[in-house]
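Participant: The amino acid sequence is not available; the structure is as follows:
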């Protein structure tokens, strides 16, 4: 990966990262990195609706544009295809009218590349291009491999993109803002649920079962966290309700508030936490971005093996079969996650909390 020379001035910059929640958080470090190079630039972010609440409170963003993908798909399914095409064309025209000087696509997919191409910007740069999206760009960036013996840091590929654009590596800091109203609403709901002042968020859920920690371990972890003076608090979305009920039933000290908060309120709950223990999921990345002491449990995936500082520990055991990503070969045993026993997680939890005090 080489470093490009930044232009002397930029007025309008567009970041196209449409999804998913964790990746929007991880790539948010582009905001301060870009502003370190171009302090007067107006940065706009194009995102799909589910992740938009992660960005809407950020005062360093000039604008957040929500891509109406679901609406277009609905029109298409209803047979209103001409209307859908007309709306897509109008959306394209609005992007062109914004006259962006630079468009950055850290997602690297065809759909994100198409949106970048729609802008007609004179410079379009993407990251790790897939699905032939490089042909819609002027430049494509592939992250550098870690040096021998170096553990890949959280969000390293997005950091490399920022460096390519001319920013200093140290300027890359994930940038997740907490909304004042969301914070008030979250605190009110926590008070109603009789959550004490020191709590640990358990981020136990994600989209793939091979990324989950062994479910029975959460009760043992709760015992240890309570001994450390923390209230274990389950967070997640509506899709996680069934699994959350099982975990909460395994230990009467676990408070189950899964599905009780909007996304920006969830950010606020994490912001007030003393600790987060979670799997490879968006909530874990949110805690790291907010500088909350965090223990990340990785197994089938291993994008990062260290956090920005000692307040984050990534626990991961490399087995012959790992990382398997979407193709586990262990017949549902998830051996990599079984390697992460409760005692080890509790030690890491105590260490990251201590690191936050020094």
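Facilitator: On my side now, so go ahead. Please read all numbers here as calculations on a predicted model, not as lab measurements. Numbering: from 1, shown residues only.

Participant: use CA for all of it now, contacts and neighbours both
Facilitator: Fine.

Participant: Contacts for stretch 214-226 next, please.
Facilitator: Applying CA atoms under 8 Å, 6 or more residues apart in numbering, the set of residues contacting stretch 214-226 from outside is 200, 231-232, 247, 250-251, 253-254, 337-338, 341-343, 345-346.

Participant: Structure two is appended below for comparative analysis:
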């Protein structure tokens, strides 16, 4: 079967969607999977062996552009897809498979997509509490899967692979000191500082780790660079050379390789957190208003730290500099203790 996936538009969601691709391949090894997603996704999709082709979605995240989507669909008719699976819940995301006249068009009901999808699923959120469960359920018929407990276990979690040659080349390119093991920090997060652990806590943790013989690498996009600089400059001057702010300086694929080179990762709830999980890096994941009950890191080598319960739709924190109090209250000493336990467990294997 030749299958088109309309993929998500966020890093974390794209990583979790790999569980669907792995499940489709496990159920039918002959399936050919193409994924249509924003062009920036290509470095991730290229590391997913289940994906045959990454098709760029040229339209922006918020653009309806019905005419352009109709043209995209017409162009895809020659591919003769037998099924499309639409992962985003928006109306517009279901248009291309409809215009492509793909016979089976599967997805959750979302924004009133009757007719656009003809294999329509009605989501009971309580029955599928995790996003990854909602993705994987679409690999099966709706008669077979009515709740998360019906999904064959274990769910195939995302897995990215990086070679040692890639690690050696890329760490040399960024002049990382081979004499000090690397701990990666991912201090950014979408929607601003409300989902970020405070930079001064990251700096305190970096201080302790550098004094223990580690070097710190800060990952993120260009918009996270300022937060990285705040961490570096909060360190004593003599320790700053051991803290490298690469936010905005790496392409996505370079960041994936460098995260694979890390002995461990400390991260906010972010897309890079899900990449670290897929690379099986020991991971301390810090949550505030967003909830690990919906999008936890999918790895056995993670420790989630969160001091509140429930989901809080917060775009700006309630404390100084826009941080959320629940993240301010997570102390560096607690994070360091959990990180050391993860590293000790890794070394004992």
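Facilitator: Nice, I can see it. Since the model is a prediction, treat every value here as computed from it, not as a measurement.

Participant: out of the contacts of stretch 214-226 of the first structure, which are inside helices?
Facilitator: Per DSSP state H, helices hold the following members of the contacts of stretch 214-226 of the first structure: 247, 337, 338, 342, 343, 345, 346.

Participant: Please type out the PyMOL selection for whichever of those residues turn out to be buried.
Facilitator: In PyMOL, selecting the buried portion of those, with burial taken from 16 or more other CA atoms under 10 Å, looks like this:
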select buried, resi 247+337+342+345+346
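
Participant: Dump the ones in helices among the contacts of stretch 214-226 of the first structure to CSV, plus distance to residue 104 of the first structure.
Facilitator: Putting these into CSV (distance: CA to CA, whole Å) gives the following:
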residue, distance to residue 104 of the first structure
247, 41
337, 35
338, 39
342, 41
343, 43
345, 37
346, 40
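
Participant: quick one: the helices in the stretch 51-200 of the first structure?
Facilitator: Taking DSSP state H, counting those that start in this stretch as the criterion, the stretch 51-200 of the first structure carries its helices at 69-77, 81-97, 110-118, 156-164, 180-192.

Participant: and the second one, how far from the chain's centre?
Facilitator: Taking the mean C-alpha point of helix 81-97 of the first structure and that of its whole chain, the gap between them comes to 29 Å (CA atoms, centre = their mean, to the nearest Å).

Participant: Please point out which parts of it sit buried.
Facilitator: Neighbour-count burial for helix 81-97 of the first structure, with 16+ other CA under 10 Å as criterion, is recorded at 84, 87, 88, 91, 92, 95, 96.

Participant: now, the most widely separated pair of those residues?
Facilitator: Among the buried residues of helix 81-97 of the first structure, the pair separated by the greatest distance (CA to CA) is 84 and 96, at 18.5 Å.

Participant: about what we covered before: I'd like to know which of the buried residues of helix 81-97 of the first structure is nearest to residue 62 of the first structure.
Facilitator: Minimum separation from residue 62 of the first structure among the buried residues of helix 81-97 of the first structure (CA to CA) is found for residue 95, which lies at 14.6 Å.

Participant: Which residues are in contact with that closest one?
Facilitator: By CA under 8 Å, 6+ apart, the contact set of residue 95 of the first structure is 118, 119.

Participant: Give the equivalent position in the second structure for it.
Facilitator: Structural correspondence for residue 95 of the first structure with respect to the second structure (TM-score structural alignment): residue 76.

Participant: for residue 297 of the first structure, same thing?
Facilitator: Taking TM-score structural alignment for the superposition, residue 297 of the first structure sits opposite residue 286 in the second structure.

Participant: ditto for residue 56 of the first structure
Facilitator: Under the alignment (TM-score structural alignment), residue 56 of the first structure pairs with residue 46 of the second structure.
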